[in-house]
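Novice: the following comprises the amino acid sequence and a computationally predicted model.
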Amino acid sequence: MIFRYRDYHKVDNEWVKVFEDGYFKLSSITVNKPASTVINVTSGEGLLFVLKGLVKVNEVSMGNFDVAYIPKGSSIRIELNPGTLAYLAESWADNTRGFYVKKREAVKPVTSGIPPYERNVYTMIGEGDPADSFLMGYTEGSIGNWTSYPPHRHDGKPEAYIFYGIDPGFAAQFILSDDEELAYVVHDFDVVLIRKGYHPNVASTINRVNYAWVIAAPRGQRTLSVNVHPLYSGLPMGQTHLRMGK
């Protein structure tokens, strides 16, 4: 399921809903003047991440690709600089944890795969980080390369891809399951929600495919384990942030 930036970006300086799918929700804000907003995360946990611009949360400054974990029951004020585009993901939580910020510059990327499916992966919220539901990171491919490859699936663990750094080129996102085969042309800040199926993507020959990925795992399934398509299970991967199955 795709949500086009041009469709969900209706107004500036206000939070707008991108999607709400069961317990998994994603909102976005674009600001063109200094703005202040309050986020209330009452029934679950939240992730605030910045794809461009500068914000300040709980007196902590955040820039491009930084991520803040917002605990259950929190009400926090955010100061946003002009030109900022930020997202808030929300999911279930049973526990009340502490607020923390992960800086992208402090996360060492894993270079995964080989050409033509080589990419750098920054795991911002991994299995070892405090969270009940969320796993989150960034994938940045090489020009013309595939990512999310070899094709893998984790049915039952919904995931959102939020694309960036593609325009003026394009990329193609595929979702392949037993009952349907879908393909979307994606551009900057388009969002694809993946409920099930294999989900590889590929860039055109003049650009990369880059995206934030957010997994909202159900209870008892907060792992980066995946099932690889059997036809592609023997492909060399080198390093990987995933737990690869067959």
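Specialist: Yes, it's here.

Novice: CA only for contacts and neighbour counts going forward, please
Specialist: Noted.

Novice: how about the contacts made by residue 205?
Specialist: Residues in contact with residue 205 (CA atoms under 8 Å, 6 or more residues apart in numbering) are 143-145.

Novice: and here's the other structure:
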Amino acid sequence: MSNLKYSLPAPRDGFQTVVKPGDSGLKYIHFGLLYLKGGGEWSAAADGKEAVFLLQGGGGRVRVEENSGAEMVFLLLPRRSLFHEKPSLVYFPPDTKFTIAAGPEGLSGAYIEAPARHRGVPFHVTPDLLTQQTVGEANWQRFVTLATIPECGARKLIVGETINPPGNWSSYPPHKHDTLVPEVEVPMEEVYHYRFSPPGGFAIQRVYDPPGGGERLEEVAVVEEGDSMVLPRGYHPVVAAPGYSLYYLWVLAGEENSYGAWSDDPAHKWILQNR
């Protein structure tokens, strides 16, 4: 049984924490899932933290109370598919109070926090602001969307989505981001959250340290619908089972947030030279 895999019971109305600081070595990320029935509401405050809400299904609106006392309202247009539509995301700077309200069809999504102290402005990332990139080729091609675009102002969190076609690998060649290497790699912990199409799919997630040093991290886990995995350090490739498309939400956090600041496993980096 993996010490890094987390599973919730059946979804229930309201917010449920999946992982938080202290779980499997996490220092920064508090990650959970929000489900609201039609017309339902959930209110919270990002006290001493920055936060994001990423819409995964349904639609609604977000009311935000700024530190100045002014109120902003962001409309979350309905999202029908994780696999064919880009997300909406709302960024909350530290100490923001807000209410997420579901539309008639209900709403589901991920709410994520990390400690932060800067001042900022709430920002609504709409799907038209996002670009889905094709990364890799052959059976390691996947489709990646960075949701926390620079305009949103996040200082600690990086959040995005990846789609693996059936049988394909991602986070490949394997990469890691657990060591400070100036201009190359920045230490950031990570969490993955998995979904599948059609239902009933699974994927294989490996997490491992490079050779040398002390006790090595080496875990391989079967992940299924709704599972999440903490990636505290090390390389972390994942492969979808044949016949099933894999969606995973990924969350990075650290003292710095620098997207792309990672190092590839030298043992497998050669695949980039054969493109």
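Specialist: All right, it came through fine. Everything numeric in this text was worked out from a predicted model, so none of it was measured.

Novice: what TM-score do the two superposed chains give?
Specialist: TM-score of the superposed chains, computed with TM-score structural alignment, normalised by the length of structure 1, equals 0.88; 235 aligned residues with a CA RMSD of 2.1 Å.

Novice: now, the contacts of residue 205 of structure 1 that are in helices?
Specialist: Cross-referencing these against helices under DSSP state H gives no overlap.

Novice: can you list the residues you listed in JSON lines and add neighbour count and distance to residue 181 of structure 1?
Specialist: Listed next are the contacts of residue 205 of structure 1 as JSON lines, based on neighbours: other CA atoms under 10 Å; distance: CA to CA, whole Å:
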{"residue": "143", "neighbour count": "20", "distance to residue 181 of structure 1": "25"}
{"residue": "144", "neighbour count": "19", "distance to residue 181 of structure 1": "22"}
{"residue": "145", "neighbour count": "23", "distance to residue 181 of structure 1": "21"}
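
Novice: now render those residues as CSV, adding distance to residue 26 of structure 1.
Specialist: Formatted as CSV, those follow (distance: CA to CA, whole Å):
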residue, distance to residue 26 of structure 1
143, 28
144, 29
145, 27
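
Novice: which strand is the longest one in structure 2?
Specialist: Longest among the strand segments of structure 2 by residue count, using DSSP state E, is strand 97-115.

Novice: quick one: list the elements packing against whatever helix or strand comes next after that one.
Specialist: Using DSSP states H and E, the helix or strand that follows strand 97-115 of structure 2 towards the C-terminus is strand 123-125. Applying 3 or more CA pairs under 8 Å, 6 or more residues apart in numbering; DSSP states H and E, one finds that strand 123-125 of structure 2 contacts strand 89-92.

Novice: how does it look with 10 Å?
Specialist: strand 49-65, strand 71-79, strand 89-92 (3 or more CA pairs under 10 Å, 6 or more residues apart in numbering; DSSP states H and E).

Novice: which residue packs closest to the residue nearest in space to the middle of structure 1, ignoring adjacent ones?
Specialist: Nearest to the geometric centre of structure 1 sits residue 213, at 2.2 Å (CA atoms, centre = their mean). Using CA to CA, 6 or more residues apart in numbering and skipping residues adjacent in sequence, the residue nearest residue 213 of structure 1 is residue 161, 4.7 Å away.

Novice: now for the one you found: what does it line up with in structure 2?
Specialist: Using TM-score structural alignment as the criterion, the counterpart of residue 161 of structure 1 in structure 2 is residue 192.

Novice: what about residue 28 of structure 1, how many residues nearby?
Specialist: 24 (other CA atoms under 10 Å).

Novice: wait, is it part of a strand?
Specialist: Yes - applying DSSP: H, G, I helix; E, B strand; the rest coil, one finds residue 28 of structure 1 inside a strand.

Novice: hang on, it packs against residue 39?
Specialist: No - taking CA atoms under 10 Å as the definition, residue 28 of structure 1 is not a contact partner of residue 39, at 11.8 Å.

Novice: give me the common contacts of the two.
Specialist: Residues touching both residue 28 of structure 1 and residue 39 (CA atoms under 10 Å, 6 or more residues apart in numbering) are 15, 48, 88.

Novice: how many other residues sit next to the last one?
Specialist: By other CA under 10 Å, 24 other residues sit near residue 88 of structure 1.

Novice: now for the residue nearest to it when sequence neighbours are not counted, how many residues are close by?
Specialist: Leaving aside its sequence neighbours, residue 88 of structure 1 sits nearest to residue 48 (CA to CA, 6+ apart; 4.6 Å). Residues near residue 48 of structure 1, counting by other CA under 10 Å, number 23.

Novice: residue in structure 2 matching residue 48 of structure 1?
Specialist: In structure 2, residue 48 of structure 1 lands on residue 53 (TM-score structural alignment).

Novice: report the contact partners of that match.
Specialist: Residue 53 of structure 2 neighbours (CA under 10 Å, 6+ apart): 32-34, 62, 88-92, 100, 108-113, 124, 159.

Novice: now with 8 Å, please.
Specialist: Counted by CA under 8 Å, 6+ apart, residue 53 of structure 2 has contacts 89-91, 109-112.

Novice: out of the helices and strands packed on strand 123-125 of structure 2, which is the most enclosed?
Specialist: Neighbour counts (mean count of other CA atoms under 10 Å) averaged over each of those peak at strand 89-92, with a mean of 26.

Novice: which stretch of structure 1 lines up against that strand?
Specialist: Mapping strand 89-92 of structure 2 onto structure 1 (TM-score structural alignment) gives residues 67-70.

Novice: so which bit of structure 2 is stretch 183-195 of structure 1 matched to?
Specialist: Using TM-score structural alignment, stretch 183-195 of structure 1 pairs with 220-232 in structure 2.

Novice: what's in contact with that stretch?
Specialist: 1-2, 4-8, 18, 24-26, 178, 189-196, 199-207.

Novice: one more: stretch 121-131 of structure 2?
Specialist: By CA under 8 Å, 6+ apart, stretch 121-131 of structure 2 touches 64, 66, 74, 86-93, 145-149, 152-153.

Novice: the same query, at a cut-off of 10 Å, please.
Specialist: 50-54, 62, 64-67, 72-77, 79, 85-94, 96, 144-149, 151-154.

Novice: okay, now whatever residue of structure 1 lines up with residue 265 of structure 2: neighbour count?
Specialist: For residue 265 of structure 2, the aligned residue in structure 1 is residue 229 (criterion: TM-score structural alignment). Neighbour count of residue 229 of structure 1, defined by other CA under 10 Å: 17.

Novice: is it true that residue 229 of structure 1 touches residue 178?
Specialist: No - look at residue 229 of structure 1 against residue 178 with CA under 10 Å: they stay out of range, at 11.9 Å.

Novice: report the buried residues of stretch 164-173 of structure 1.
Specialist: Within stretch 164-173 of structure 1, the residues that count as buried by 16 or more other CA atoms under 10 Å are 164-167, 169-173.
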